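> This is the structure alone, sequence omitted:
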């Protein structure tokens, strides 16, 4: 029987690439979506037509009952997961001085509490004597956790907390589960960013070139298949986390573009 993986936010962008990487490596993929039913189904149909295994599953990750229902559905149909990739994120701008508590709570629910909850539900579903190192949880983070600036305040706080949980969960859930993080750099247009801004911002790193999203997805698969790695976060960002900036790179580049006009 193929190993199984649940990828949250699997219908679009990086999530879809992660689904493809795992499926093409022979894993049975569960592609989670909240509202993108048609896109998720199309991705799974495409993978199945290529001879791989993929099914879509819906849940609002901010709702504990729906998280529980989703995990119960997966376990009842395919048994306990071998890997959980917490990729889904809420990424909305805010600041420390003008904090909207309701909006901040939404980001904390999706970016922090949902991954922790799904991790716990996965652990509870495992057999008592699961082989050490065979199953894993991977949290998709952000290079911002190593390269602080105050923009996107609630998002950053949620990812910082999730990054700190990597080691704590690795300790708490061993030996049945390994826990790792992947921290990408800028790989897609985000928020109000223009293409011109992205083209310049994605090269603000030590390698002075864009980070390929496919390499981020491949890193998730690598961590899932290496039984000796746990409790660490891998930065996949061409060294962006080693280039400190006073603000988010998008805003720094925007100021430079305006100055050049």
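The structure has been received and is ready for your questions. Quick caveat: nothing in here was measured; it's all calculated off a predicted structure. Numbering: from 1, shown residues only.

> contacts and neighbour counts: CA atoms only from here.
OK.

> which of the residues in the longest helix along the chain are buried?
When the chain is parsed with DSSP state H, its longest helix is helix 153-173. Buried residues in helix 153-173, defined by neighbour count with 16 or more other CA atoms under 10 Å: 153-160, 162-163, 165-167, 169-170.

> How about stretch 54-73?
Across stretch 54-73, burial judged by 16+ other CA under 10 Å covers 54-62, 64, 67-68, 70-72.

> what's the answer for stretch 146-155, then?
148, 149, 151, 152, 153, 154, 155.

> Same question for stretch 196-215.
Neighbour-count burial for stretch 196-215 flags 197-198, 200-205, 210-215 (criterion: 16+ other CA under 10 Å).

> Which of the buried residues of stretch 54-73 fall within strands?
Judged by DSSP state E, the buried residues of stretch 54-73 include 54, 55, 56, 57, 58 as members of strands.

> Redo those as JSON lines? Include distance to residue 47.
Shown next, in JSON lines, are those (distance: CA to CA, whole Å):
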{"residue": "54", "distance to residue 47": "6"}
{"residue": "55", "distance to residue 47": "9"}
{"residue": "56", "distance to residue 47": "11"}
{"residue": "57", "distance to residue 47": "15"}
{"residue": "58", "distance to residue 47": "18"}
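
> re earlier: Serialize the buried residues of stretch 196-215 to TSV and add fields for distance to residue 191 and secondary structure.
Listed next are the buried residues of stretch 196-215 as TSV, based on distance: CA to CA, whole Å; DSSP: H, G, I helix; E, B strand; the rest coil:
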residue	distance to residue 191	secondary structure
197	12	helix
198	11	helix
200	16	helix
201	14	helix
202	14	coil
203	18	coil
204	18	coil
205	20	coil
210	18	coil
211	18	coil
212	19	coil
213	17	helix
214	21	helix
215	22	helix
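
> how about a markdown table for these, with distance to residue 137 added?
A markdown table is the format used below for the buried residues of stretch 196-215 (distance: CA to CA, whole Å):
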| residue | distance to residue 137 |
| --- | --- |
| 197 | 34 |
| 198 | 30 |
| 200 | 33 |
| 201 | 30 |
| 202 | 28 |
| 203 | 30 |
| 204 | 30 |
| 205 | 28 |
| 210 | 27 |
| 211 | 23 |
| 212 | 22 |
| 213 | 20 |
| 214 | 19 |
| 215 | 18 |
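
> with those in mind, which one is nearest to residue 132?
Residue 132 lies nearest to residue 215 out of the buried residues of stretch 196-215, by CA to CA, at 26.8 Å.

> what separates that closest one from residue 17, distance-wise?
Residue 215 sits 10 Å away from residue 17, going by CA to CA, to the nearest Å.

> Pasting the second one now:
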């Protein structure tokens, strides 16, 4: 990975598959140096890095397990030591949703989701700020939230929805405290996306969801990645969080 101060580098969580992998491909092909973060998908991340490097793109796989704060800190320290051009962080990684009635979920379901979405992303964001963004005078964060948060809130996804709402609260706090120092944040809220996360849902539930989509297909991960990349390539001039439209992958709206 080149360490050119005039270059731009991006760290992506969940970069081994789904939306994260799609973003790594799109960003690398537009000149970004990409750090492909993974939790359990080390082989997939390595193959993606090989694919992009074969195309003369700059990519490297890095373990970013969101439930292991110490390993996150160590990883960011290594990245900062090797690459002074990190200017953006994409929060695409998340555990698959626990699809069950609120009354059947357990505290462990909520704990697992919260540890990754809130605690893990808190550690990652603050470490990247201290080691990468602050020395540059600022940086960008883009994050994948969820249409399941509502309104209306999607039923039978309580632990996942609570974690995404927690992540949104974390981002609001980061913007309030670090916005004046140069942190810029954009979010998107996709609905169903054609990724391996759909395996968490029962087939009949997905069939009903597809039938209720009024003839519209589920989103492709490339569509969400295109919206995220547009946000990275067009950072907001304000400190307020902006929302990235998925209608055309290009519209920026102020988050309410």
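Arrived safely, thanks for sending. Everything numeric here is computed off the predicted structure, so don't read it as measured data.

> follow-up on the earlier one: after superposing both structures, state the mean offset of the longest helix of the first structure relative to the second structure.
Once fitted to the second structure, helix 153-173 of the first structure is off its aligned match by 1.6 Å on average (mean CA distance after the TM-score superposition for the first structure).

> State the span of the second structure onto which that helix is aligned.
The counterpart of helix 153-173 of the first structure in the second structure, counting by TM-score structural alignment, spans residues 158-178.

> ok, and what's touching the matching stretch?
With CA atoms under 8 Å, 6 or more residues apart in numbering as the test, stretch 158-178 of the second structure has contacts from 97-98, 101-102, 105, 109-110, 113-114, 117-118, 121-122, 145-146, 148-149, 153, 183-185, 239-241.

> likewise stretch 110-129 of the second structure?
With contact meaning CA under 8 Å, 6+ apart, stretch 110-129 of the second structure is reached by 65-69, 72-73, 76, 89, 91, 94-95, 138-139, 159-160, 162-164, 166-167, 170.

> Now do the longest strand seen in the first structure against helix 153-173, angle only.
Longest strand in the first structure, counting residues (DSSP E): strand 177-184. Here the directions of strand 177-184 of the first structure and helix 153-173 differ by 150 degrees (axes from the mean of the first three to the mean of the last three CA atoms, to 10 degrees).

> quick one: strand 177-184 of the first structure to the second structure mean distance?
On superposition with the second structure, the mean distance recorded for strand 177-184 of the first structure (mean CA distance after the TM-score superposition for the first structure) is 1.1 Å.

> can you name the residues of the first structure that stretch 24-37 of the second structure overlays?
Under the criterion TM-score structural alignment, stretch 24-37 of the second structure matches residues 19-32.

> which residues touch the aligned partner of residue 67 of the second structure in the first structure?
By TM-score structural alignment, residue 67 of the second structure lines up with residue 62 in the first structure. Listed by CA under 8 Å, 6+ apart, the contact partners of residue 62 of the first structure are 106, 109, 110, 114.

> swap the cut-off to 10 Å and go again
Neighbour list for residue 62 of the first structure: 105, 106, 107, 108, 109, 110, 111, 112, 113, 114 [criterion: CA atoms under 10 Å, 6 or more residues apart in numbering].

> The one helix or strand the third one maps to aligns to what range in the second structure?
In this structure, residue 107 of the first structure is located in helix 101-108 according to DSSP states H and E. Matched against the second structure by TM-score structural alignment, helix 101-108 of the first structure falls on residues 107-114.

> mean per-residue distance, that stretch to the first structure?
Counting by mean CA distance after the TM-score superposition for the first structure, stretch 107-114 of the second structure comes out at 1.3 Å.

> starting at the chain centroid, how far to that stretch?
From the chain centre to the centre of stretch 107-114 of the second structure is a distance of 19 Å (CA atoms, centre = their mean, to the nearest Å).

> Please enumerate the strands of the stretch 1-150 of the second structure.
Ranges of strands in the stretch 1-150 of the second structure, per DSSP state E, counting those that start in this stretch, are 9-13, 33-38, 59-63, 86-91, 139-144.

> I'd like the ones you listed as JSON lines, with distance to residue 51 of the second structure appended.
Formatted as JSON lines, these follow (distance: least, CA to CA, whole Å):
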{"stretch": "strand 9-13", "distance to residue 51 of the second structure": "16"}
{"stretch": "strand 33-38", "distance to residue 51 of the second structure": "12"}
{"stretch": "strand 59-63", "distance to residue 51 of the second structure": "9"}
{"stretch": "strand 86-91", "distance to residue 51 of the second structure": "20"}
{"stretch": "strand 139-144", "distance to residue 51 of the second structure": "24"}
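
> looking at those strands, which is closest to residue 254 of the second structure?
That would be strand 139-144 among the strands of the stretch 1-150 of the second structure, by CA to CA, at 13.7 Å.

> and the closest one, what other elements does it pack with?
Other elements packing on strand 139-144 of the second structure under the criterion 3 or more CA pairs under 10 Å, 6 or more residues apart in numbering; DSSP states H and E are strand 9-13, strand 86-91, helix 158-178, strand 183-188, helix 221-233, strand 242-244.

> nearest to residue 33 of the second structure, of the ones you listed?
Closest to residue 33 of the second structure of these, according to CA to CA: strand 9-13, at 4.4 Å.

> My read is that residue 45 of the second structure contacts residue 34, right?
No - in this structure, residue 45 of the second structure is not within contact of residue 34 by CA atoms under 10 Å, at 11.3 Å.

> For the stretch 1-150 of the first structure, which segments count as helices?
For the stretch 1-150 of the first structure, helices defined by DSSP state H, counting those that start in this stretch occupy the ranges 13-24, 37-49, 64-78, 101-108, 114-125.

> List the buried residues of the first one.
Read that as helix 13-24 of the first structure. Buried residues in helix 13-24 of the first structure (16+ other CA under 10 Å): 14, 15, 16, 17, 18, 19, 20, 21, 22, 23, 24.

> now swap in the second one and tell me
Going by neighbour count (16+ other CA under 10 Å), the buried part of helix 37-49 of the first structure is 39, 40, 41, 43, 44, 45, 47.

> And the shortest one, by the same measure?
Within helix 101-108 of the first structure, the residues scored as buried using 16+ other CA under 10 Å are 104, 106, 107, 108.

> Just want the angle from that helix to helix 153-173.
Using the same axes, to 10 degrees: helix 101-108 of the first structure against helix 153-173 is 40 degrees.

> before we move on, what about the third one?
Orientation of helix 64-78 of the first structure against helix 153-173 (the same axes, to 10 degrees) gives an angle of 50 degrees.
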